[in-house]
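>>> Okay, sequence plus prediction incoming.
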Amino acid sequence: MNSQPTLRRRALIAGGVALAAALSDQASKIWALGALDDGQRVPLIGKWISLVLIHNSGAAFSLGSSATWIFTILSVIVLVALVAYVKRGCSAATAAAVGLLGGGAVGNLVDRLIRPPGIGVGHVVDFINYNDYFIGNVADIWIVLAALWLAVIAARTPSPVPQGQATSDPSREPQAPPSVKAGFSSSTLPQDPADEHNA
């Protein structure tokens, strides 16, 4: 069973991982904006992975491109929920995974807050092209890895045993006769004189 660290330690773990994830994402986007032209393709691993700079107004796979502000609000809600989860209590590994998930969310949220065309509706910088299937960024990688990490933690965490099944109910156990409970059997009990006479 995973030990549960103190709130301070959980906050340091989650916050540190989140900060590192968000900074690495933003640093990679700054590099992409300076090194790549819009639509330019730079092959990395054959046809499977290449660099293509785009500005995404939606979510993953460019879904909801006309509702950027909705994803901004959802990102804030998710971050608040993650903070509440860490505060409530979790293992160090879970805190790190939650921090990685939060850092990825922060990385894309920063784009929506500071990038054109405006606050809350900014376009997310995407530049990692996966065989033309979709184009993402480093924040997306952190989010996927965090989700897989949390799934592994959940799969390895034993399910709690209901209290009614953990201990037997004495009232449901078969009760021995009082004589047996006292250490006597029917053969050791004194016989009725009438029974001896009949015998």
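Now that the structure is in, tell me what you want to look at.
>>> Only C-alpha atoms from now on, for both contacts and neighbour counts.
OK.
>>> quick one, what contacts the most centrally placed residue in the chain?
Residue closest to the average C-alpha location in the chain (Cα atoms, centre = their mean): Leu150, at 3.9 Å. With contacts defined as Cα atoms under 8 Å, 6 or more residues apart in numbering, Leu150 is in contact with Thr94, Ala97, Val98.
>>> Report how many residues lie close to the spatially closest residue to Ile49 that is not a sequence neighbour.
Residue nearest to Ile49 in three dimensions, not counting chain neighbours: Tyr130, with 4.8 Å by Cα to Cα, 6 or more residues apart in numbering. Number of residues near Tyr130 (other Cα atoms under 10 Å) recorded here: 16.
>>> can you tell me how far Tyr130 sits from Ala67?
As judged by Cα to Cα, to the nearest Å, Tyr130 and Ala67 stand 24 Å apart.
>>> those strands in the chain, which residues are they?
Assigned by DSSP state E, the strands in the chain fall at 41-45, 49-56, 124-130, 134-136.
>>> Included below, for side-by-side comparison, is a second structure:
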Amino acid sequence: MAEAERTIGTPDSAGAEEAAAPAEQPRGRRRIAVLLSVAVVAYLTDLVTKMIVVAKLEHHPPIEIIGEWLRFEAVRNAGAAFGIGEAFTAIFTAIAAAVIVVIIRLARKLYSLPWAVALGLLLGGALGNLTDRIFRAPEAFKGAVVDFIAPAHFAVFNLADTAIVCGGVLIVILSFKGLDPDGTVHKD
């Protein structure tokens, strides 16, 4: 039974936890490395695509990818999803910064690979949009996010938004399955 519990990450008793702690240290570090790797890939992919969009697509007509169903169109979004709350750009900047701090704090207790991927996606996406809010016009900490993926009859978004949504969906799935970030499994 103790082997099965160790395999799924469920602590079996206080004494066994202490004995396993040195072996779990590298495992926890690997999960943090996965979180950071996923975050860096998501962030850099978002950053590069936004640079291309600003250089090649802004002030030009949209590019149709799949007829009228999907096109690339450069849009500056000072608000949140669907352009809501454009007057609250500074608040969205603070929220993104807070999300980043929470993820970094949670990373210390991270022993689950799926949670590392989910949090890495959230971190990379939040950093991508936060970079826009800090460094893009009209002014520092009130910048507009560059969006460019424009499906028909839906909001225009970017790869940072995609990473955030995928990370959020994965977190919901992991929560429904009872898997906690520390690797424990609980049944409600």
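Here it is on my side, so go on. Everything numeric in this text was worked out from a predicted model, so none of it was measured.
>>> TM-score for the pair, please.
Overlay of the two chains. TM-score (TM-score structural alignment, normalised by the length of structure 2): 0.79; 162 aligned residues with a Cα RMSD of 2.0 Å.
>>> picking up where we left off before, for the strands of structure 1, which one ends up most surrounded?
Mean neighbour count (mean count of other Cα atoms under 10 Å) peaks for strand 124-130 among those, with a mean of 24.
>>> Can you state the mean residue-to-residue distance of it versus structure 2?
After superposition onto structure 2, strand 124-130 of structure 1 sits on average 0.7 Å from its aligned residues (mean Cα distance after the TM-score superposition for structure 1).
>>> Where in structure 2 does that strand align, residue-wise?
Alignment note (TM-score structural alignment): strand 124-130 of structure 1 is matched to residues 145-151 of structure 2.
>>> Need the contact partners of the matching stretch.
Stretch 145-151 of structure 2 has contacts (Cα under 8 Å, 6+ apart) with 50, 53-54, 69-78, 129, 132-133, 136, 156-158.
>>> Distance to Pro43 of structure 1 for the contacts of Leu150 of structure 1 - can I get that in JSON lines?
Listed next are the contacts of Leu150 of structure 1 as JSON lines, based on distance: Cα to Cα, whole Å:
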{"residue": "Thr94", "distance to Pro43 of structure 1": "36"}
{"residue": "Ala97", "distance to Pro43 of structure 1": "31"}
{"residue": "Val98", "distance to Pro43 of structure 1": "32"}
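>>> By neighbours, which of the residues you listed wins?
Counting by other Cα under 10 Å, top hit in these: Val98 with 28 neighbours.
>>> Output the longest helix belonging to structure 1.
When structure 1 is scanned for its longest helix (criterion: DSSP state H), the result is helix 7-35.
>>> Give me the range in structure 2 that it lines up against.
Aligning helix 7-35 of structure 1 against structure 2 (TM-score structural alignment) gives residues 28-56.
>>> chain center to the matching stretch: distance?
9 Å (Cα atoms, centre = their mean, to the nearest Å).
>>> Could you do stretch 28-40 of structure 1 as well?
31 Å.
>>> hmm, back to that, for the longest helix of structure 1, packing partners?
Helix 7-35 of structure 1 is packed against helix 68-88, helix 92-114, strand 124-130, helix 138-156, with contacts defined by 3 or more Cα pairs under 8 Å, 6 or more residues apart in numbering; DSSP states H and E.
>>> Out of these, flag the one nearest Val42 of structure 1.
Taking Cα to Cα, strand 124-130 is the member of those nearest to Val42 of structure 1, at 9.4 Å.
>>> What's the local residue count around Ile141 of structure 1?
Using other Cα under 10 Å, the number of residues around Ile141 of structure 1 comes to 17.
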